[in-house]
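K.L.:
Fold the following for me, if possible:
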Amino acid sequence: MTKQLNSLEILKRLIAIPSFVGDNNNERKLAEWIYIAIKNSGLAVKKQYIDKQRFNILAGNLTNPKILVAGHMDTVIPPEGWKTNPFVPVQESGLVYGSGASDMKAGLSVMISTLVNSKPDNALFLFYCDEEYDFLGMKYFIGEFKNKFNPSLILSMDGENLQVGNACRGLIEITLIVRGKSGHSGNPDSGINAIAKSITAFAQLESWLKSYKTPELGQSTMNIAYVNGGSLVSRKNKFPLLSREGNVIPDYCEIVLEIRPSNQKLDLEIILRQVKKMLNQQQLKLEKATIRHGLKSWITPKNKLNRILKLLPNKSLADPMKAGYLDIQLLCEQFIKATALSFGPSEPGAAHTANEFVKITNIRKSENFLIRILNDKILFT
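P.N.:
Here you go, the predicted structure:
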């Protein structure tokens, strides 16, 4: 008889394995632990490599699943300010503290315990890499499996506060190189200030973005995340050497721009066209645009969630205007007939913080909800 795995003990084991990406670390050791735990239970399980070291894990029904349950294995690097070792789990006053406790190792522990102990035959469980960075794990999964099955339900366990999430804004990130004209600051008309005029152009862009809105997600928003500018002297190994002299009008400006589109009509192509237009109005030239993300928004209509809301311990929807991007959106683009939602035990405001924690009661309630979803016959008739 297979030994039952306890979600709380699983969480502590997961916290003790660092799974941030950087400083010669990644999710591999955590993935190996999960893979072995599932394999020892006798369930079907496979690795999907995204490079020589890192891999996704697929377990359960690998051929014709009705439900796809997904959770990411990576975390961010622990920030400064921890009162304890972030990789030594601490249980105190009904809480568990540790790196990734809330985002999203508590959700992973619920997935593992439910999969191993209940052994559902209608679900594929996906444990994937790189959600906190470039979504490589999800992209690899979609690339291989997008035409191999059609789930009726997609459930991301990356939700929080025992609430169902049914929408998120998109994520578009662009690094822009903007050029003006150098000149002497004593004669302002002799040059075109790439920094000052870029700020004007992007203030106009921010106002324009607000017209792209939806009732569910509100207005599209913009964040200027990084600015570096000056008078370009030379380039060394593709890096600019910039003058910081006060008497020279800067002709070079590098900007990292992040946009959160709420309206699905707003895409990368439209944004780039508008950026060029507004820079041209300021007599600036867009020299280069490097795209990191070009991801749209996601909305599951509330009327598709009536049955699921009846199974909830907390019968309310999460506020999508307070949430970040969820890569469940990538799944929705491929499995267009599926009902998609997020749910989980994560603590609001705890993700990516020092002394990150999760409530033990939320872990138990999330586990019960997942079991009810897997066993509900009405959802899949």
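
K.L.:
from here on, contacts and neighbour counts on C-alpha atoms
P.N.:
Noted.

K.L.:
Secondary structure element for F141, which one?
P.N.:
Element membership for F141 (DSSP states H and E) is helix 136-145.

K.L.:
Identify the residues contacting that helix?
P.N.:
Q48, I50, F55, N56, Y128, C129, D130, E131, D327, L330, L331, Q334 (Cα atoms under 8 Å, 6 or more residues apart in numbering).

K.L.:
all helices in the stretch 151-300 of the chain, in order from the N-terminus.
P.N.:
194-209, 268-281 (DSSP state H, counting those that start in this stretch).

K.L.:
mind listing what the residue lying closest to F343 once chain neighbours are set aside touches?
P.N.:
Distances taken as Cα to Cα, 6 or more residues apart in numbering put G159 closest to F343, at 4.0 Å, once the chain neighbours are dropped. By Cα under 8 Å, 6+ apart, G159 lies in contact with G165, S342, F343, G344, P345, S346.

K.L.:
now those: which count as buried?
P.N.:
G165, S342, F343, G344, P345, S346 (16 or more other Cα atoms under 10 Å).

K.L.:
residue contacts, the residue nearest to I195 when sequence neighbours are not counted?
P.N.:
The shortest distance from I195 to any non-neighbouring residue, by Cα to Cα, 6+ apart, is to C253 (5.6 Å). Residues near C253 by Cα under 8 Å, 6+ apart: I177, V178, R179, A194, I195, S198, V227, N228, G229, G230.

K.L.:
quick one: which of these has the most company?
P.N.:
The most crowded member of the contacts of C253, judged by other Cα atoms under 10 Å, is A194 (28 neighbours).

K.L.:
distance of that one from E287?
P.N.:
For A194, the distance to E287 equals 12 Å [Cα to Cα, to the nearest Å].

K.L.:
which neighbours do those two share?
P.N.:
In contact with both A194 and E287: V178, R179, using Cα under 8 Å, 6+ apart.

K.L.:
Share the number of residues neighbouring L374, please.
P.N.:
19.

K.L.:
I'd assumed P120 was in contact with it.
P.N.:
Yes. In this structure L374 lies within contact range of P120 using Cα atoms under 8 Å: 6.9 Å.

K.L.:
Longest strand of this protein, counting residues only.
P.N.:
In the chain, with assignment by DSSP state E, the single longest strand is strand 221-236.

K.L.:
I'd like the structure of this one too, to check against the first:
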Amino acid sequence: MEIIDLFKQLLSFPSITPDDAGSLEFIKEYLEDYEALWFNKEGVKNLILYKKFGEGEHLCFAGHVDVVPPGEGWNSDPFEPIEKDGYIYARGAQDMKSGVAAFVQAAKETKEFNGTLSLLLTSDEEGDAKWGTRYALQELKRMGMIPDYAIVAEPTCEKEFGDAIKIGRRGSVNGVIEKIGKQGHAAYPEKAINPIHKVAQVLPHMAGVDLDEGDEFFAPSKFVITDIRAGMEVTNVTPGKLKMMFNVRNNTKTTMQDIERFVHKYFDGMNYSLQLSQSAKPFITDPDSKIVKLIDKAIQKVTGITPKHSTAGGTSDARFLAEYGVKTIEFGVKNDTIHAPNERVHKDEVVNLYRVFLEVIESF
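P.N.:
Prediction:
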């Protein structure tokens, strides 16, 4: 099977999170000479395929077969890939069955490798991600099989294929502040404690403020207020409580403790509570590491482009790999139609992505 045929086959599986729709069993059978491990829990399937070629280091390709629901506005069946003007249209075309097809085909064609080559595939990346890659890595650690390097084939390119890789990601900290006041009549403000008035005094010092200066790889960690609500939607009652929600996409210079201190600095003396949760931790892979240099050279060889090193965007399963000390990068096709109706990718990008991955394996 050629790379584009494999890609179209994967697109035909209606694998909406967390249902793999049979795609993982298909990949397992396609790579029949690889050892298979299944780590399934709570309706999520995780498949590890590995082959020990030699005694060298362990390189892992990671990705997800699940996709978001198609939604409305499609010009064709989202799970029947069609080709038009060189583009292939289907849900998951960019995010991220193109990446999965590319590394599956590269793994199938690999005959020699100085070490262990593996694939980590999950059906729960677009969902809660609780029982997906995170759970699979826990099991791999228990078995002593954590890889040395990983390439996550998420779509990373911006304007043209090959122009960007991700060598790190920002973390994400969510916060909820509840400011307690004293409800009262709007005509008698002196008898009430209006939490809106109290919070309004500190907002100019908090909203949109950079918590650090960033660095050459990361933008500053910014305090972004996402919701404020209080009161009963009437004009003659001042509220007794205000709730404010915020998010900080933090780099490696700002921790959850730093954010807690920042909030307390401005809410000190107020009657308030704070809840913080971290859904992702920031990470950075040394740009001089082996895996970054290898992917750079492979992209240059295939496309003639020198990719920029980025940490922009949301989160991905790369964060879980990085927590185990795996030197992790991300590289895939362009990401201009991900999660949108009529998601598409140019077939040349898929072919070149496969060629890049094959080059990395051969030069590893």
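
K.L.:
Got a TM-score for the pair?
P.N.:
Here the TM-score for the pair of chains, by TM-score structural alignment, normalised by the length of structure 2, is 0.84; 347 aligned residues with a Cα RMSD of 2.7 Å.

K.L.:
just to revisit the earlier point, taking the contacts of helix 136-145 of structure 1 one by one, which sit in strands?
P.N.:
Per DSSP E, the contacts of helix 136-145 of structure 1 map to strands at Q48, F55, N56, Y128.

K.L.:
Which of these ranks first by neighbour count?
P.N.:
Using other Cα under 10 Å as the neighbour test, those are led by Y128, with 28 neighbours.

K.L.:
The aligned partner of that residue in structure 2 and E25 of structure 2, how far apart?
P.N.:
With TM-score structural alignment defining the correspondence, Y128 of structure 1 maps onto T122 in structure 2. Per Cα to Cα, T122 of structure 2 is found 12 Å from E25 of structure 2.

K.L.:
Repeat that for F223 of structure 2.
P.N.:
44 Å.

K.L.:
Which one's more surrounded, the two?
P.N.:
Between F223 of structure 2 and E25, counted using other Cα under 10 Å, the more crowded position is F223 (22 against 12).

K.L.:
Could you check how many residues crowd around L257 of structure 1?
P.N.:
The number of residues near L257 of structure 1, taken as other Cα under 10 Å, comes to 18.

K.L.:
Leaving out sequence neighbours, find the closest residue to it.
P.N.:
Spatially, and ignoring its direct neighbours in sequence, L257 of structure 1 is nearest to I224 (4.8 Å; Cα to Cα, 6+ apart).

K.L.:
my guess is that neighbour contacts E206, does it?
P.N.:
No. Using Cα under 8 Å, I224 of structure 1 makes no contact with E206, being 9.9 Å away.

K.L.:
Counterpart of I17 of structure 1 over in structure 2?
P.N.:
Match for I17 of structure 1 (TM-score structural alignment): F13.

K.L.:
what about its match, which helix or strand?
P.N.:
Counting by DSSP H and E, there is no helix or strand that carries F13 of structure 2.

K.L.:
which ones are touching it?
P.N.:
Contacts of F13 of structure 2 (Cα under 8 Å, 6+ apart): D20, A21, G22, S23, F79.

K.L.:
can you redo those as TSV with distance to K308 of structure 2, secondary structure and neighbour count?
P.N.:
TSV is the format used below for the contacts of F13 of structure 2 (distance: Cα to Cα, whole Å; DSSP: H, G, I helix; E, B strand; the rest coil; neighbours: other Cα atoms under 10 Å):
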residue	distance to K308 of structure 2	secondary structure	neighbour count
D20	33	coil	23
A21	36	coil	17
G22	36	coil	13
S23	33	helix	20
F79	33	coil	20
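
K.L.:
What remains of those once you look at structure 1?
P.N.:
With both residues aligned by TM-score structural alignment, their matches' Cα atoms under 8 Å, the contacts of the contacts of F13 of structure 2 that structure 1 also has are A21, F79.

K.L.:
where do the strands sit along the stretch 51-200 of structure 2?
P.N.:
58-64, 82-84, 87-89, 116-122, 149-152, 164-166, 168-169, 172-180, 184-185 (DSSP state E, counting those that start in this stretch).

K.L.:
The longest one against structure 1, how far on average?
P.N.:
With the two structures superposed, strand 172-180 of structure 2 lies on average 3.0 Å from its match in structure 1, counting by mean Cα distance after the TM-score superposition for structure 1.

K.L.:
what's the answer for the last one, then?
P.N.:
With both structures laid over each other, strand 184-185 of structure 2 and its partner residues in structure 1 are 2.0 Å apart on average (mean Cα distance after the TM-score superposition for structure 1).

K.L.:
Can you give the distance of that strand from its chain's centre?
P.N.:
Remark: strand 184-185 of structure 2 is offset 47 Å from the chain centroid, using Cα atoms, centre = their mean, to the nearest Å.

K.L.:
Which strands or helices does that strand pack on?
P.N.:
Judged by 3 or more Cα pairs under 8 Å, 6 or more residues apart in numbering; DSSP states H and E, the packing partners of strand 184-185 of structure 2 are strand 237-238.

K.L.:
Structure 1: matching residues for the strand it packs on?
P.N.:
So strand 237-238 of structure 2 sits over residues 248-249 in structure 1, by TM-score structural alignment.

K.L.:
how close does the corresponding residue of structure 1 for H58 of structure 2 sit to N150 of structure 1?
P.N.:
Residue correspondence to structure 1 (TM-score structural alignment): H58 of structure 2 is matched to K66. Distance of K66 of structure 1 to N150 of structure 1, computed by Cα to Cα: 7 Å.

K.L.:
any idea how far F125 of structure 1 is from the residue lying closest to A16 of structure 1 once chain neighbours are set aside?
P.N.:
Excluding the flanking residues, the one nearest A16 of structure 1 by Cα to Cα, 6+ apart is F87, at 4.7 Å. From F87 of structure 1 over to F125 of structure 1 the distance is 25 Å, taken as Cα to Cα.

K.L.:
Name the SS class of the closest residue to E359 of structure 2 other than its chain neighbours, please.
P.N.:
Counting by Cα to Cα, 6+ apart, A298 is the residue found nearest to E359 of structure 2 once chain neighbours are left out, at 5.7 Å. Put simply, A298 of structure 2 is helix when judged by DSSP: H, G, I helix; E, B strand; the rest coil.
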